[in-house]
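Asks: next input, structure requested:
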Amino acid sequence: MSLLPLLLVLAATPREGVLVYEGPVDVTSPPSTYGFTTYAKGDTPFVAVDEANLRGSAALDAPVVRTLRLGHALQVLEVASETVLVKDRVDRWYRVRTSGAEPQEGFVLGNVLTPLAATRDLDGDGQEESLAVSFTSDFLVRVRVVEPELAARHKRAVAALDFLLPQAAAGRRGGRARLVPVSAKELGMEPGPRAFGLELCAASCVVHAVTYEAKKGVVGTLSVPPEVRAGVTLYSSPKKLLSIHIPGEDEIPDEDILCSIIGKARGGTHDQKEVLSCLVRAPGKAEPDAENAYYYLRMGGKQLLRPGPKSEHDSTMVDDQLANKGYRVKLEPNTLLPGLTPPEVLYADARGRIRLRWRSPDDYVRSALEVAFVHPTLGTVTMTRPGAKGLGEWNPLGFNGFYVPEPGQGFLFYAYERDLSEKAVTWKEPSPEETSYSLQYDAGCGRLKTVDPAPADVRAADLVEVGQVKAAGPLFALKDSAHPEVERAWKELREVPEGTTAGPLPKYESKQEFFESLPRLFWWDSFGRLLRLRRSDLTPPCMAEPIVYFYPERPMHVRYTLAPEVRVARAEPLARGNAWTFLATPRGVLEEVDAAPGRARRTFKHLFWEGTSVRFSPPTEGVCIPGSRTSEYFREVLPRLGLRPHELEDFLTAWVPRMEGAAFNVIGFHPREVVDLLAPVQVSPPPAHMIRILMDATPVEECPALEAPVLPEAVPAREGFTVVEWGGVLRESR
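Replies: Below you'll find the predicted structure:
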């Protein structure tokens, strides 16, 4: 069957084949503020989900009369209710009659009905599949395909794909969907022979070409062409145009700019103009390896047009480098390429949001991912597959985020965020005292916070509801203290080196008492993932910004090695097996000894690392200082602990901006013997003197009673080969 007749058949449904669901962003708004597709007596909609319940009355707890398959045609007998809120969906109840040899009557909620359904051979295997389109309660459009033969054999039979609608009007969510024809002109490429078009509209419209592919006897997958994005069609293989090398100086690493032709613009004034992508590796220790991408339109010869505002330093630098190669760059602020302009927030609802972190140059390992949804401008968005293997420890694909492949190589990394504050939770039982929970665990000392999916052995049947998150569903805890996850948490609680429990770490007489304190909570996000919430007092804090200075009496090669139990999150220069080797000079300058061939050796003023080891408490001694006096306090104390002026200024630059905004900070310093337990280190050759300072601070609203610290009477000695290290821990506010 040709494409056009197939799509006309699909669209020949009640209400002109349009499905609507839209409502306010404010989830507390009344049902009357929602809009949705309605049906009248005599209409014949289809069942939009597989195994929908036909009930004996218009109530969710009414007896089930019959279970209905996806695509089953129903006849509306009457509208059985006004607009109602049922769980998290606004719609109406309908009394309906089933089709077939033995029709039955019953009631269904309108959310399981759709005018968009068909039965066709979508994958070309000679057998017909059933297709239906519906809205989720989160205003996503969901396309489902069911393989009837597999369903009859009680095997997994349903494939589904979610689509995010374009941006709605201010204060609104949702929109409308319909099935339409698609053409090569719209896509910039030929659609598959059995592709169908899905048009999604809110404040604007977008059309996706959707295909279903399957092997006989196995449910298939729904997808959209990865080459098609809003305003641009990408080549399957980019064409390299030129590369530019920019030598680094001192601590600034070399930079390379790689420019490739990645596709063609589609539609608008510059239709069919080729798109040039220039990638710049972003140096520095603030994030894992990242790149910035800048895009240009080739207007003919060496004339380039750069869309968008002139607001980024790097983009101007790339313009200048291209000009040095003979290219002429013209800025055109009013021209945009939406499919190559990643939004800061990819998705947001009452449960959370997905925010852009960086563009990674790492390989996009598709086998480690599964589809999350289709974005209106960027296309397919994936998320980490449960149990994904073969990824490096710091590969962002393993961080349980959301990813968009970029032309040529690399991907955009988006992280899921949600603030589960105490005010947002209504507890069924009295809330745990003096504890807080975090949905995000710190995988990179504050630079990379990511959600933590529940282990595979934690299932829905193992959980009991203990609270409700406002507009975002229930919180759960484990039912049974014998569950393996409780044992893992109990083991973590006791993994504290002797000598580091100086502060008020929680103590429990038994594992049962520990279990009753709710060490773990669980919550379902918008994408069907069961996420684990960790107690903040049971989580190892990060030793952040340890800066290490080396002052030998003569130039010498030095090796600095942290113990294996220290998990290094970031380092500059990069570590090799928790170790660094370099040439140290009496001026405190460190020089690389293993520079890549053809590259000059870089020099550094100091070594930087940060990471975690074990859970430990704040020092028992400390002071409570107003945030505004943070700098003043450090200037008074740190010289007495051994820092010289330039080291002190480095410390203030790193920590004062993070702390001065708090009402108060409780500040203490761990004794040297505790620092050595938390981060064991070996320096070769051994220094004559080594100063190690670990500050520990907690923002507070009111000052608690504290035992005043005792500062050393004499400043630490620095004769001979001396190593100086300072770092800190900044805990969550309380």
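
Asks: could you use CA atoms for every contact and neighbour count after this?
Replies: OK.

Asks: first-to-last residue distance for stretch 71-85?
Replies: End-to-end distance of stretch 71-85 (Cα to Cα, to the nearest Å): 25 Å.

Asks: buried residues in that stretch?
Replies: Residues of stretch 71-85 classed as buried by neighbour count (16 or more other Cα atoms under 10 Å): 71, 72, 73, 74, 75, 76, 77, 78, 79, 80, 83.

Asks: with stretch 256-263 instead?
Replies: Neighbour-count burial for stretch 256-263, with 16+ other Cα under 10 Å as criterion, is recorded at 256, 257, 258, 259, 260, 261, 262, 263.

Asks: who are the packing partners of the helix or strand where the last one lies?
Replies: Think residue 263. Residue 263 is part of strand 255-265 when elements are defined by DSSP states H and E. With contacts taken as 3 or more Cα pairs under 8 Å, 6 or more residues apart in numbering; DSSP states H and E, strand 255-265 sits against strand 232-246, strand 274-282.

Asks: just say helix, strand or coil for residue 649.
Replies: Under DSSP: H, G, I helix; E, B strand; the rest coil, the three-state class of residue 649 is helix.

Asks: for residue 657, that is, sorry about that
Replies: Residue 657 - assigned by three-state DSSP - is helix.

Asks: distance-wise, check it relative to residue 99.
Replies: 68 Å.

Asks: repeat that for residue 487.
Replies: 53 Å.

Asks: also residue 551?
Replies: For residue 551 relative to residue 99 (Cα to Cα), the value is 86 Å.

Asks: these two: who's more crowded?
Replies: Higher neighbour count among residue 551 and residue 99: residue 551, with 22 against 14, using other Cα atoms under 10 Å.

Asks: wait, doesn't that one sit right on residue 558?
Replies: No: contact criterion Cα atoms under 8 Å: residue 551 and residue 558 do not qualify, at 10.6 Å.

Asks: which residues in the stretch 101-250 of the chain form strands?
Replies: Per DSSP state E, counting those that start in this stretch, the stretch 101-250 of the chain carries strands over the ranges 105-109, 113-114, 117-120, 129-135, 141-146, 158-163, 172-180, 196-201, 205-213, 221-223, 228-229, 232-246.

Asks: and the helices and strands packed on strand 255-265, which is most packed in?
Replies: strand 274-282 (a mean of 22; mean count of other Cα atoms under 10 Å).

Asks: could you also give me the structure for this second sequence? I'd like to compare it with the first:
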Amino acid sequence: MTPSALLLALTLAQSPPPPDAVLEYSASVVEEGAPDPASFEFTAFTAGQTVYLGVDEANLRASAAADASVVRTLMLGTPVKVVKAGERAKVGEYVNTWYQVSVVDAKGAAPVTGWVFGNTLTPFRFEADLDGDGEMEVATVVMSNEFKARVRVLEPGVKPPRRVSSVDVAVASTAYGEGRGGPVTVKLVPAKQAGVPLLQLDSAPERCGDFVTSYVSYTGANGKPGVLGKAKVALELGGLMDPPNESTFEVSFRPAEKRALVVRTNVEEEEEGKPQKVTEREVYQWKDGVFAQAKPVAKP
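Replies: This next block holds a predicted model:
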């Protein structure tokens, strides 16, 4: 597919993900080794739902099988509509569900129907000028086989195969030391709010007190269009809600200065049973795609 045709195809889906969209991929681990396939939990998509291809490319197959004939190859960001869910299966290192989906052709032709495995699909797709080169990039988020959130950014003007940059982001586990993976929600933080466009990933499982917030950046070659940039974890913060012990944080940005201010609050139970509250402030300065913690200025 030519870059212009790819751009046309990707413009079929401009709406942001619904506010309640969550992507989860997790499994229980009783002993060391591979998780039990029966313990896997993952996001289920429903008939009529529009989702997106979240991997570099995947084959649309004639039936729900990894060796079925290929109907078409789909590119990252392609919107598809779920027709129905198939059977739960294990394909490679993934456990998920096969889905029959329909793909609307960019030229308005009749939809093409086939099957894709659930690990390639996502409710999260964003289109924005992430690197300031004047061109719109496409970003998606799926879960990796290592139970992390994998952010991919596609540079449509670059010819394949080197037009996607990716980075993995840690998610909070669903159980203390007994699980891998967890849920994640994603939103786009605009440049007017943070100084640079960022993807914000939040992971806060209901069954566990740990939570993680990460920000992902995508920086190019000094704003030069048509050049693949690099996706990076710009800032990662972790917290805990396990009363009486708590560790929380609040993030605010100074867009003009390209700085992030983090206020951490730690509450711990003292020996007398009374909680002790400590608040700390941290300043992070933007440089080369990440927010690096600034050293405090020594007082005279």
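
Asks: would you report the TM-score computed for these chains?
Replies: The pair, once superposed, lands on a TM-score of 0.69 when counted by TM-score structural alignment, normalised by the length of structure 2; 247 aligned residues with a Cα RMSD of 3.9 Å.

Asks: circling back: need the overlap of contacts for residue 551 and residue 558 of structure 1.
Replies: Here residue 551 of structure 1 and residue 558 have residue 584 as joint contacts, going by Cα atoms under 8 Å, 6 or more residues apart in numbering.

Asks: residue 304 of structure 1 contacts residue 295, doesn't it?
Replies: No: using Cα under 8 Å as the test, residue 304 of structure 1 is too far from residue 295 to be in contact (9.7 Å).

Asks: distance to residue 43 of structure 1 for the helices and strands packed on strand 255-265 of structure 1 - can I get that in a markdown table?
Replies: Below are these laid out as a markdown table (distance: least, Cα to Cα, whole Å):
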| stretch | distance to residue 43 of structure 1 |
| --- | --- |
| strand 232-246 | 40 |
| strand 274-282 | 49 |
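
Asks: can you give me the helices for structure 1?
Replies: 3-11, 148-152, 184-187, 313-324, 484-494, 511-516, 630-641, 645-659, 672-678 (DSSP state H).

Asks: how about residue 141 of structure 2, what's its match in structure 1?
Replies: Using TM-score structural alignment as the criterion, the counterpart of residue 141 of structure 2 in structure 1 is residue 133.

Asks: from residue 179 of structure 1, how far off is that match?
Replies: Residue 133 of structure 1 sits 9 Å away from residue 179 of structure 1, going by Cα to Cα.

Asks: try residue 55 of structure 1
Replies: 29 Å.

Asks: have a look at these two and say which one is more surrounded.
Replies: Per other Cα under 10 Å, whichever of residue 55 of structure 1 and residue 179 has more neighbours is residue 179, with 24 against 21.

Asks: for the residue lying closest to residue 277 of structure 2 once chain neighbours are set aside, which residues are in contact?
Replies: Once flanking residues are discounted, residue 277 of structure 2 sits nearest to residue 267: 4.5 Å by Cα to Cα, 6 or more residues apart in numbering. Taking Cα under 8 Å, 6+ apart, we find residue 267 of structure 2 in contact with 244, 245, 246, 247, 275, 276, 277, 278.

Asks: let's see 6 Å
Replies: Taking Cα atoms under 6 Å, 6 or more residues apart in numbering, we find residue 267 of structure 2 in contact with 245, 246, 276, 277.

Asks: relative to residue 261 of structure 2, how far out is the closest residue to the first one other than its chain neighbours?
Replies: For residue 245 of structure 2, the nearest residue in space outside its immediate sequence neighbours is residue 268; the separation is 4.7 Å by Cα to Cα, 6+ apart. Applying Cα to Cα, one obtains 23 Å for the distance of residue 268 of structure 2 from residue 261 of structure 2.

Asks: swap in residue 112 of structure 2?
Replies: 48 Å.

Asks: check residue 51 of structure 2 too.
Replies: Where residue 261 of structure 2 is concerned, residue 51 of structure 2 sits at a distance of 34 Å (Cα to Cα).

Asks: and these two? Which one has more around it.
Replies: residue 51 (22 against 16).

Asks: that one maps to what in structure 1?
Replies: Checking TM-score structural alignment: residue 51 of structure 2 goes with residue 45.

Asks: pull the number of nearby residues for the residue lying closest to that match once chain neighbours are set aside.
Replies: Nearest non-adjacent residue to residue 45 of structure 1, counting by Cα to Cα, 6+ apart: residue 115, 5.1 Å away. Residue 115 of structure 1 has 29 neighbouring residues, counting by other Cα under 10 Å.

Asks: same thing with residue 241 of structure 2?
Replies: Residue 241 of structure 2: 15 neighbours (other Cα under 10 Å).

Asks: you'd agree it is in a strand?
Replies: Yes: under three-state DSSP, residue 241 of structure 2 falls within a strand.

Asks: against residue 201 of structure 2, how distant is it?
Replies: The value you get for residue 241 of structure 2 to residue 201 of structure 2, if Cα to Cα is used, is 18 Å.

Asks: now do residue 234 of structure 2
Replies: In this view, residue 234 of structure 2 and residue 201 of structure 2 are 11 Å apart by Cα to Cα.

Asks: between those two, tell me which one has more neighbours.
Replies: Remark: of residue 234 of structure 2 and residue 201, residue 201 carries more neighbours, 23 against 20, as counted by other Cα under 10 Å.

Asks: which non-adjacent residue is nearest the alignment partner in structure 1 of the more buried one?
Replies: Alignment note (TM-score structural alignment): residue 201 of structure 2 maps to residue 198 of structure 1. Leaving aside its chain neighbours, residue 198 of structure 1 sits nearest to residue 179 (4.8 Å; criterion: Cα to Cα, 6+ apart).

Asks: now swap in residue 169 of structure 1 and tell me
Replies: That would be residue 203: by Cα to Cα, 6+ apart, it lies 5.8 Å from residue 169 of structure 1.

Asks: next, count neighbours for that neighbour.
Replies: 13.

Asks: check residue 94 of structure 2 too.
Replies: 19.

Asks: swap in the one 4 residues further on?
Replies: As a burial measure, residue 98 of structure 2 scores 23 neighbours (other Cα under 10 Å).

Asks: trace it over to structure 1, please.
Replies: Per TM-score structural alignment, residue 98 of structure 2 is aligned with residue 93.
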